[in-house]
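Asker: here is my input; please provide its structure:
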Amino acid sequence: MAHKLALIGFGGVGQGFVEILLEKSTKLSKEHQIDFTIVSICDLYKGSLYRPEGLCLDDVMSVIKEKGNLEAYPDQPGLIRGWSSEETITNSNADSIIEMTFTDVTTGQPAIDHCKWAFKNKKNVVMTNKGPVALAYETLSKLAQENDVQWLFEGAVMSGTPALRLPEATLTGNDITEIRGILNGTTNYMLMRMEEGLDYDSALKEAQALGYAEADPTADVKGFDVLYKVLILANVVLGYPLKREEVICKGISELTIHDIEKAKSLQKCWKLIGSLTVTENGIKAAVQPEMVPYDDPLAGVTGAMNAITYTCDLSGPITLMGAGAGIKETGFAVLIDLIQIERSR
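Answerer: Reported below is the predicted structural model:
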């Protein structure tokens, strides 16, 4: 029986996920006996469609590419237009809600409400948003458990690189004593270019021109993006209810060419590191630029790549490296979460 999906938010990642389904659905069905059907797409700006039997994805992609919205999607028997996100989550026959809206990271909204509505209606949630996991992990986890549904969010930390699934699935049995990571590609790219001779302002302008940095780069350069990922890692991997105010947070905007040259003279390079260290008194957490020795695996992570090192008592340090952003990569994170739900049904 097909696993029915409702997409809340239909920007780049949502469209990338639909492209993945169009490309991989035959393989998933044939090799893994997994079938996904998108029954609803709801986007604040692009419009809303619901059809209990499923939408034609080829038609969805053609009208989005031609018109930029869903209004030109052809009429079909049973098609309903114009539902809000709440109506879609509450009234649709979807088994799982894919939450991909733009979320305010200071409040976690509207994605926190989307999760609550879904869980209360016995629907799983897969999301790529950091906000709800960082700010409301305990509340939402409890609500999901009470309603016997799953809540998965692999894409919230390192996009399609399985930073959460690795410790959960394959490092089981270890005590993880420390987590250190390069969790923001924008700042890692900028630091690489500063090492190559650019000053901070020039490196930022280049990152913006390449699409790595937003017009307002505050979340990246001040460390806030990494801060939320550190909160997720503490709550999910270490089981520790860390709060924002408990994390030291410094960005890269104060670093100068002099600092870069000093690091080089010590055989080190600067990286913006998110870190969690288990101590006798709890968790020590920080986001800050650090001088990393050249022989540290994190020193070799260049450009917009991400990496994370788990220090384990049995297996020793294990470093995972991969893309930390990207439409296809984040769409893949959604897919692996859905496959996980399907396998546990």
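Asker: make it CA atoms for all contacts and neighbour counts henceforth
Answerer: Fine.
Asker: chain center to the helix ranked longest in the chain: distance?
Answerer: Assignment by DSSP state H gives helix 12-32 as the longest helix of the chain. Offset of helix 12-32 from its chain centre (Cα atoms, centre = their mean, to the nearest Å): 18 Å.
Asker: next: stretch 26-33.
Answerer: With Cα atoms, centre = their mean as the basis, the mean position of stretch 26-33 lies at 26 Å from the chain mean.
Asker: kindly report the same for stretch 31-40.
Answerer: For stretch 31-40, the distance to the chain centre is 22 Å (Cα atoms, centre = their mean).
Asker: circling back: show me what the longest helix of the chain packs onto, helices and strands only.
Answerer: Where contact means 3 or more Cα pairs under 8 Å, 6 or more residues apart in numbering; DSSP states H and E, helix 12-32 is packed against helix 57-67, helix 327-344.
Asker: please produce a markdown table containing those helices, extended by distance to Leu5 and mean neighbour count.
Answerer: Shown next, in a markdown table, are the helices and strands packed on helix 12-32 (distance: least, Cα to Cα, whole Å; neighbours: other Cα atoms under 10 Å):
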| stretch | distance to Leu5 | mean neighbour count |
| --- | --- | --- |
| helix 57-67 | 12 | 15 |
| helix 327-344 | 10 | 19 |
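Asker: another for comparison:
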Amino acid sequence: KTVLALEYRNIKQYVQKRGLFLGYRATVAAGTPVLDVIRGLKGREISLIRAVLNATTNYILSLIEKGLNYKEAINKAIEERLAEPDPYVDIDGWDPAAKLSIMLSELGIPITIHDIHRESLKTISEEEIRCAIRRGYKIKYIAEAILDKKKYSVHPVKISQNDRLSAAIGHINVVEFHLENEKIVIEGPAGPAWRTAKVMITDALEYLEKKPNYLR
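Answerer: Presented below is the predicted three-dimensional model:
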């Protein structure tokens, strides 16, 4: 994931020049075919992408809503093996920024993870998270791309509990594509590891279907 988020264009050029196959569906939302949807939207005028793409911060937010503080919630995520070895890869937005970078690269936008503005989840206090719930809102860690303004970011946002992105709980990811006069929403599970493995099998099957082309 990180390599694609940094060197997408160079890697794709290398693969294409040598007639190789590159499967990377699992890099974004793993068990939900977000990249397949993006490939199907090429040629459409997408104005906005909003997404919740990180299960760890979903879990941490849910624990804080129940009364834990950040330290306790992060330690719990580590115990449950939901966090990266370095949890700040998630909390400081590197993981969702990498995923957003790959999504935008797939649309042909020349971008790397370093072009995406990141705000740490911890810029929002525990009390603000719990206060939002009491008032009918939720705090979600949202990856957003405003394409016509070339503004790309990952930041905590207060949203209505009726917002489609509020459905992103635990391993569930939600992605909204705003295009022309309509909106396409894809919702589904990301991890855990067994789901990621199944998506890698999908890539392997695609390779086998196209294998003669790669053996020329």
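Asker: tell me how they score on TM after superposing.
Answerer: The TM-score (TM-score structural alignment, normalised by the length of the second structure) is 0.89; 211 aligned residues with a Cα RMSD of 1.9 Å.
Asker: what's the first helix or strand after the longest helix of the first structure?
Answerer: If you walk from helix 12-32 of the first structure toward the C-terminus, the next helix or strand you reach (DSSP states H and E) is strand 36-43.
Asker: what packs against that following strand?
Answerer: Right, strand 36-43 of the first structure is packed against strand 3-8, strand 47-50, helix 85-91 by 3+ Cα pairs under 8 Å, 6+ apart.
Asker: of these, which is nearest Lys67 of the first structure?
Answerer: With Cα to Cα as the criterion, Lys67 of the first structure lies closest to strand 47-50 of those, at 11.6 Å.
Asker: list the helices and strands that closest one packs on?
Answerer: On the basis of 3+ Cα pairs under 8 Å, 6+ apart, strand 47-50 of the first structure makes packing contacts with strand 36-43, strand 80-81.
Asker: residue range for that strand in the second structure?
Answerer: Per TM-score structural alignment, strand 47-50 of the first structure has no counterpart in the second structure.
Asker: can you map out the helices along the stretch 101-250 of the first structure?
Answerer: 111-120, 131-146, 155-158, 165, 185-195, 200-209, 218-221, 224-236 (DSSP state H, counting those that start in this stretch).
Asker: redo the helices and strands packed on strand 47-50 of the first structure as a markdown table? Include distance to Arg345 of the first structure and mean neighbour count.
Answerer: Compiled in a markdown table, these are given as follows (distance: least, Cα to Cα, whole Å; neighbours: other Cα under 10 Å):
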| stretch | distance to Arg345 of the first structure | mean neighbour count |
| --- | --- | --- |
| strand 36-43 | 14 | 24 |
| strand 80-81 | 29 | 16 |
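Asker: to Leu320 of the first structure, which of the ones you listed lies closest?
Answerer: Among these, strand 36-43 comes nearest to Leu320 of the first structure, with 29.3 Å by Cα to Cα.
Asker: what's the angle between that closest one and helix 327-344?
Answerer: Orientation check (axes from the mean of the first three to the mean of the last three Cα atoms, to 10 degrees): strand 36-43 of the first structure against helix 327-344 gives 130 degrees.
Asker: report the angle between the axes of strand 36-43 of the first structure and strand 3-8?
Answerer: Using the same axes, to 10 degrees: strand 36-43 of the first structure against strand 3-8 is 20 degrees.
Asker: what's the separation between the residue most central in space within the second structure and Tyr141 of the second structure?
Answerer: Nearest residue to the geometric centre of the second structure (Cα atoms, centre = their mean): Leu53, 3.0 Å. As judged by Cα to Cα, to the nearest Å, Leu53 of the second structure and Tyr141 of the second structure stand 8 Å apart.
Asker: do the same with Thr202 of the second structure
Answerer: 29 Å.
Asker: counterpart of Glu23 of the first structure over in the second structure?
Answerer: So Glu23 of the first structure corresponds to nothing, using TM-score structural alignment.
Asker: identify the residue of the first structure aligned to Pro96 of the second structure.
Answerer: Here Pro96 of the second structure is matched to Val226 in the first structure, going by TM-score structural alignment.
Asker: kindly apply the preceding question to Pro192 of the second structure instead.
Answerer: In the first structure, Pro192 of the second structure lands on Gly326 (TM-score structural alignment).
Asker: so what's its match up against?
Answerer: With contact taken as Cα atoms under 8 Å, 6 or more residues apart in numbering, Gly326 of the first structure is in contact with Ser159.
Asker: try 10 Å
Answerer: Taking Cα atoms under 10 Å, 6 or more residues apart in numbering, we find Gly326 of the first structure in contact with 12-13, 16, 158-160, 212, 332.
Asker: compare these with the second structure and list the ones that remain.
Answerer: Comparing those with the second structure on both residues aligned by TM-score structural alignment, their matches' Cα atoms under 10 Å, the contacts found in both are 159-160, 212.
Asker: narrow these to just the buried residues.
Answerer: 159-160, 212 (16 or more other Cα atoms under 10 Å).
Asker: how about a markdown table for those residues, with distance to Ile248 of the first structure added?
Answerer: Formatted as a markdown table, these follow (distance: Cα to Cα, whole Å):
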| residue | distance to Ile248 of the first structure |
| --- | --- |
| Ser159 | 24 |
| Gly160 | 27 |
| Tyr212 | 25 |
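Asker: returning to what we had before: of all the contacts of Gly326 of the first structure, which two lie farthest apart?
Answerer: Tyr212 and Phe332 (19.5 Å).
Asker: find residues that contact each of Leu53 and Tyr141 of the second structure.
Answerer: By Cα under 10 Å, 6+ apart, the residues touching both Leu53 of the second structure and Tyr141 are 96, 168.
Asker: distance between stretch 90-108 of the second structure and the chain's centre?
Answerer: Stretch 90-108 of the second structure sits 6 Å away from the centroid of its parent chain (Cα atoms, centre = their mean).
Asker: just the buried positions in it, please.
Answerer: Buried residues in stretch 90-108 of the second structure, counted by 16+ other Cα under 10 Å: 90-107.
Asker: next: stretch 246-255 of the first structure.
Answerer: Quick answer for stretch 246-255 of the first structure (16+ other Cα under 10 Å): 247, 249-252.
Asker: ditto for stretch 260-279 of the first structure
Answerer: For stretch 260-279 of the first structure, the neighbour count (16+ other Cα under 10 Å) marks 260-261, 263-264, 268-278 as buried.
Asker: filter those down to the ones in helices?
Answerer: Counting by DSSP H, those contribute 260-261, 263-264 to helices.
Asker: ok, Ala190 of the second structure - how many residues close by?
Answerer: Using other Cα atoms under 10 Å, Ala190 of the second structure has 24 other residues around it.
Asker: which residues does it contact?
Answerer: Contacts for Ala190 of the second structure (Cα under 10 Å, 6+ apart) come out as 26-33, 53-55, 170-174, 196.
Asker: gap between Arg195 of the second structure and Ala168 of the second structure?
Answerer: From Arg195 of the second structure to Ala168 of the second structure the distance is 17 Å (Cα to Cα).
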